[in-house]
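Student: Got a predicted structure plus its sequence, pasted below:
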Amino acid sequence: MAVPPALDLDTLRERLLAGNRAALARAITLAESKRADHRTAARDLIDAVLPQTGGAIRVGITGVPGVGKSTTIDALGANLTEAGHKVAVLAVDPSSSRTGGSILGDKTRMARLAVDPNAFIRPSPSSGTLGGVAAKTRETMLLCEAAGFDVILVETVGVGQSETAVADLTDFFLVLMLPGAGDELQGIKKGILELADMIAVNKADEGEGERRANAAASEYRAALHILTPPSATWTPPVVTISGLNNKRLDAMWQKVVDHREKLTATGEIAKRRRAQDVKWMWALVHERLHQRLVGSPEVRKATAEAEAAVAGGAHSPAAGAETIATLIGL
């Protein structure tokens, strides 16, 4: 979507900082655009609003499909807006392999937040990026902060890829688990427990659900006791919740607040964000290199020829890579 001629970047910036939702949506669309002029405009806009960003609590939320991420986020977000917060949910969908578009439609599964004037939901396709995090999620997060949102919830795909990407975007990494589904060992295998700042066993409903959730929570606590170094500032807690019944979600959120206060006092939040900025820089460098590959017709043609030569057995993969690298001056 192009920025309309009548709406220059200065006007867009002013409306964005005033909390105008239409301006926020337009700014995010600009940042997600693949056009070179849009990317430049988005970069200038983000640089202009950067001093007004950084004040939000950034929480990444992941979990296997079916664990109840959207239901939990809908209930948690409604609790937070009732308490006076402005909540932005960046729901990263899996991408269609054909069109690159979102296929889950998270917004339709967050009924309360979708109509809440103090909430903003932005579904976006992951487009194959690591950990299910959309390529422009970081920019979107900053734009939401500039618009006055003080809680940013990033929901990831959670289908088994490395979730390091979302941990590199946020201050707090929340992992939702299912009780009694064999996820205890699965979570350890995926390395999720090493990234988690908290584990919440969902679907702790009355009766059997509560019992199974408590049993799973005990196993996670034992695993975290082994994995967490004694010198750690924060020991990841394990809680049981019911997103469907809005059970113990306030207590879960208090753990997030406690984490922020504790790590802000030690300076670890600021240190983590500086490290994230460096990783963001390199992610942008990689993106620019990719654009060099796909942005020039001559390079695209030569790349296609190199691919065909490798696929046909005429060149080795190493020779094909060398040809492409030479094309873009590497």
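Tutor: That came in fine, so what should we check first?

Student: okay, CA-based contacts and neighbour counts for the rest of this
Tutor: Fine.

Student: Strands of the stretch 101-250 of the chain, residue ranges please.
Tutor: All strands of the stretch 101-250 of the chain, identified by DSSP state E, counting those that start in this stretch, fall at 119-125, 151-155, 172-177, 198-201, 238-240.

Student: Could you name the helices and strands sitting against the last one?
Tutor: Judged by 3 or more CA pairs under 8 Å, 6 or more residues apart in numbering; DSSP states H and E, the packing partners of strand 238-240 are strand 198-201, helix 208-227.

Student: need those in CSV with distance to Leu16 and mean neighbour count, can you?
Tutor: Output for the helices and strands packed on strand 238-240, formatted as CSV (distance: least, CA to CA, whole Å; neighbours: other CA atoms under 10 Å):
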stretch, distance to Leu16, mean neighbour count
strand 198-201, 33, 25
helix 208-227, 42, 17
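
Student: In CSV: those, plus distance to Arg39.
Tutor: CSV is the format used below for those (distance: least, CA to CA, whole Å):
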stretch, distance to Arg39
strand 198-201, 36
helix 208-227, 42
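
Student: To Thr40, which of those lies closest?
Tutor: Smallest distance to Thr40 across the helices and strands packed on strand 238-240 (CA to CA): 37.8 Å, for strand 198-201.

Student: Not counting that closest one itself, show me its contacts.
Tutor: 173-179, 213, 216-217, 220, 236-241, 252 (CA atoms under 8 Å, 6 or more residues apart in numbering).

Student: and if you look at stretch 149-169?
Tutor: 55-65, 69-70, 85-94, 130-133, 138, 141, 144-145, 173, 190, 192, 195, 276, 279.

Student: can you do 7 Å?
Tutor: With contact meaning CA atoms under 7 Å, 6 or more residues apart in numbering, stretch 149-169 is reached by 55-65, 85-94, 130-133, 138, 141, 173, 276.

Student: That one spans what distance, first to last residue?
Tutor: 16 Å (CA to CA, to the nearest Å).

Student: quick one: buried residues of that stretch?
Tutor: Buried residues in stretch 149-169, counted by 16 or more other CA atoms under 10 Å: 149-158, 160, 163, 165-169.

Student: Could I have the ChimeraX command that selects the buried members from the contacts of stretch 149-169?
Tutor: Of those, the buried ones can be selected in ChimeraX as follows, counting by 16+ other CA under 10 Å:
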select :56,57,58,59,60,61,62,63,64,85,86,87,88,89,90,91,92,93,94,131,132,133,138,141,173,276
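
Student: Now do the spatially closest residue to Ala196 that is not a sequence neighbour against Ala146, distance only.
Tutor: Excluding its sequence neighbours, the residue lying closest to Ala196 (CA to CA, 6 or more residues apart in numbering) is Phe173, at 5.3 Å. As judged by CA to CA, Phe173 and Ala146 stand 22 Å apart.

Student: With Ala314 instead?
Tutor: Ala314 is 53 Å from Ala146, by CA to CA.

Student: and these two? which has more neighbours close in?
Tutor: Neighbour tally, Ala314 and Ala146, criterion other CA atoms under 10 Å: the higher count belongs to Ala146, 26 against 12.

Student: try this one next to it:
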Amino acid sequence: MGTESLSAAKRTGRLEWQPEDAGSEYACSVMPGVPLSPDCNVQAQRGGQALPLRSALTAEDYANGIIAGDRVTLSRAITVIESNAPKHFELGQEIIQRILPYSGGAMRVGVTGVPGAGKSTFIEAFGTYLTKNGHKVAVLAVDPSSSLTRGSILGDKTRMENLARQKNAFIRPSPSGGSLGGVTRKSRETMLLCEAAGYDTILVETVGVGQSETMVRQMVDYFLVIVITGAGDELQGIKKGIIELADSILVNKADGDNKMKALMARADYEQILHYLRQPTEGWKTKAYTCSSITGEGIPEMWSVIEDFRENVTKSGIFIKRRKEQTIEWVRAMAGEYLQNRIARCAELTKCREEIERRVIEGAITPTSAAKALTASMERLLFTNARET
């Protein structure tokens, strides 16, 4: 706002700048919209023609479109699955029920690593290699959500520009929603939809914060940990938890002057695996190197994954993992259902606020508050259950 306009605003008592006040001297101005007919159900207008709203699809429409490989229908179905609106829950479950017989055939690969390890760059190079060799690849890239605004940038599709241009590739960035490990609570359903759409390889990229990566392990067949040299990753590799989860460790950025360092790092990880990781039946975890820039090591990494699937299928580990993941899925959804019930209970919300107030005032200890809150949950939830 200019000085003269500000003075005028002070004189008139209008200190808030109004968009319609903008004149030709301002860079920002408000353009009048196109008037619509009161009985016209439109989403927008273009060239004076009304554009109708997208028609609502039934569960059968969604299922048929997904099975036919229509990416637009697949995207819309994933939006339904990811929605927190109660009205979308039943529709989403009906869609999953219809496509379930067509799912389960893809190779599910989880990709994790510390920030800066080059996960997205690797996935783009790896996915492009697969699509050029006749595979259909779906990438579920999870972006960390802000703890303040709950928003996410969702820029992975922009960063994977080359892969996004491949007709046999489908990239779906999704907000983590604050879930541990950076995996959205709807990622399992999304994988089923992508499999039903004909994608034979599912790549799940995690946030890579180094916490609760067990959640990723519980939803993929093959778990790949990407590391780099010179960024403290040698110490990360010594952490027993991540080593026990990994099916392979990949030292990325093995090119140029860094190639020799990458080979040395690979040898170090091989020693770590020897002491910390016992061979799985039919598979032994090893370390490898690759360059996402030059492509060196990318074809070899896919050969490793194919060997893994063949070996663990023969040993029965593949089917065993899938069954364990299904049970874990049920337990996770049951826990989520309870959390949603608790969040929607108005009486419990009021009770929780009162208990929290007493804790802040020092009237009760946090431990006593937790016990009181749990007792209130049991009383209210089970009372409501008996009444219904």
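Tutor: Looks like it arrived, so ask away. Please read all numbers here as calculations on a predicted model, not as lab measurements.

Student: Mind checking the TM-score on these two?
Tutor: TM-score of the superposed chains, computed with TM-score structural alignment, normalised by the length of structure 1, equals 0.94; 327 aligned residues with a CA RMSD of 1.8 Å.

Student: Spit out the contact partners of the residue nearest to Ala196 of structure 1.
Tutor: For Phe173 of structure 1, the contact set (CA under 7 Å, 6+ apart) comprises 59-61, 167, 195-198.

Student: repeat that with 8 Å
Tutor: By CA under 8 Å, 6+ apart, the contact list for Phe173 of structure 1 reads 59-62, 166-167, 195-198.

Student: Now list the buried members of the contacts of strand 198-201 of structure 1.
Tutor: Among the contacts of strand 198-201 of structure 1, those classed as buried by 16+ other CA under 10 Å are 173-179, 213, 216-217, 220, 236-241, 252.

Student: So which of the helices and strands packed on strand 238-240 of structure 1 is nearest Glu298 of structure 1?
Tutor: Of those, nearest to Glu298 of structure 1 by CA to CA is strand 198-201, at 49.4 Å.

Student: Mind reading off the mean deviation between the closest one and structure 2?
Tutor: Once superposed with structure 2, the aligned residues differ from strand 198-201 of structure 1 by a mean of 0.4 Å; criterion: mean CA distance after the TM-score superposition for structure 1.

Student: residues in structure 2 aligned with that strand?
Tutor: The aligned range for strand 198-201 of structure 1 in structure 2 is 248-251, by TM-score structural alignment.

Student: How about stretch 114-125 of structure 1?
Tutor: The aligned range for stretch 114-125 of structure 1 in structure 2 is 164-175, by TM-score structural alignment.

Student: go on, stretch 150-164 of structure 1?
Tutor: So stretch 150-164 of structure 1 sits over residues 200-214 in structure 2, by TM-score structural alignment.

Student: Could you tell me which of the contacts of stretch 149-169 of structure 1 belong to helices?
Tutor: Using DSSP state H, 138, 141, 276 are the members of those that sit in helices.

Student: Which single one of those residues is nearest to Thr81 of structure 1?
Tutor: Met141 (17.8 Å).

Student: what do we get in structure 2 for that closest one?
Tutor: Residue-level alignment of Met141 of structure 1 against structure 2, with TM-score structural alignment as criterion, gives Met191.

Student: How about Arg221 of structure 1?
Tutor: For Arg221 of structure 1, the aligned residue in structure 2 is Glu270 (criterion: TM-score structural alignment).

Student: I'd say its match and Lys284 touch.
Tutor: No: Glu270 of structure 2 is beyond contact range of Lys284, at 11.0 Å (criterion: CA atoms under 8 Å).

Student: Distance of the residue nearest to Thr228 of structure 1 when sequence neighbours are not counted relative to Ile269 of structure 1?
Tutor: Leaving aside its sequence neighbours, Thr228 of structure 1 sits nearest to Thr235 (CA to CA, 6+ apart; 6.7 Å). Applying CA to CA, the value for Thr235 of structure 1 to Ile269 of structure 1 is 15 Å.

Student: residues in contact with Thr229 of structure 2?
Tutor: Counting by CA under 8 Å, 6+ apart, Thr229 of structure 2 makes contact with 251, 258, 261-262, 265.

Student: Tell me the one of the residues you listed nearest Tyr129 of structure 2?
Tutor: Checking the contacts of Thr229 of structure 2 against Tyr129 of structure 2 by CA to CA gives Val251 as the nearest, at 18.4 Å.

Student: Could you check how far the residue nearest to Thr137 of structure 1 when sequence neighbours are not counted is from Trp280 of structure 1?
Tutor: Closest residue to Thr137 of structure 1 in three dimensions, ignoring its sequence neighbours and counting by CA to CA, 6+ apart: Leu90, at 7.4 Å. Counting by CA to CA, the gap from Leu90 of structure 1 to Trp280 of structure 1 is 18 Å.

Student: which residue lines up with Arg272 of structure 1 in structure 2?
Tutor: By TM-score structural alignment, Arg272 of structure 1 lines up with Arg321.

Student: For that match, pull up the helix or strand it's in.
Tutor: Assigned by DSSP states H and E, Arg321 of structure 2 falls within helix 317-344.

Student: and that helix, how far from structure 1 on average?
Tutor: Compared with structure 1 after fitting, helix 317-344 of structure 2 deviates on average by 0.6 Å (mean CA distance after the TM-score superposition for structure 1).

Student: tell me which residues in that helix are buried?
Tutor: Applying 16+ other CA under 10 Å to helix 317-344 of structure 2 flags 317-318, 321-322, 325, 329, 342 as buried.

Student: In the helix or strand just after it, which residues are buried?
Tutor: Using DSSP H and E, the helix or strand that follows helix 317-344 of structure 2 in sequence is helix 346-360. Neighbour-count burial for helix 346-360 of structure 2, counted by 16+ other CA under 10 Å, picks out 348, 351-352, 355-356, 359.

Student: Could you do stretch 189-197 of structure 1 as well?
Tutor: 192-193, 195-197.

Student: Which ones among these lie within helices?
Tutor: Assigned to helices by DSSP H, the following of the buried residues of stretch 189-197 of structure 1 qualify: 192-193, 195.

Student: Any chance you could list what contacts stretch 110-128 of structure 1?
Tutor: Identification of contacts with stretch 110-128 of structure 1 by CA under 8 Å, 6+ apart yields 70-71, 73-75, 77-78, 81, 85-96, 100-103, 105-108, 132-135.

Student: what's the closest non-adjacent residue to the residue positioned nearest the centre of structure 2?
Tutor: The centroid of structure 2 falls nearest to Val142 when counting by CA atoms, centre = their mean (3.1 Å). Counting by CA to CA, 6+ apart, Val142 of structure 2 lies nearest to Ser174, which is 4.9 Å off, once chain neighbours are set aside.
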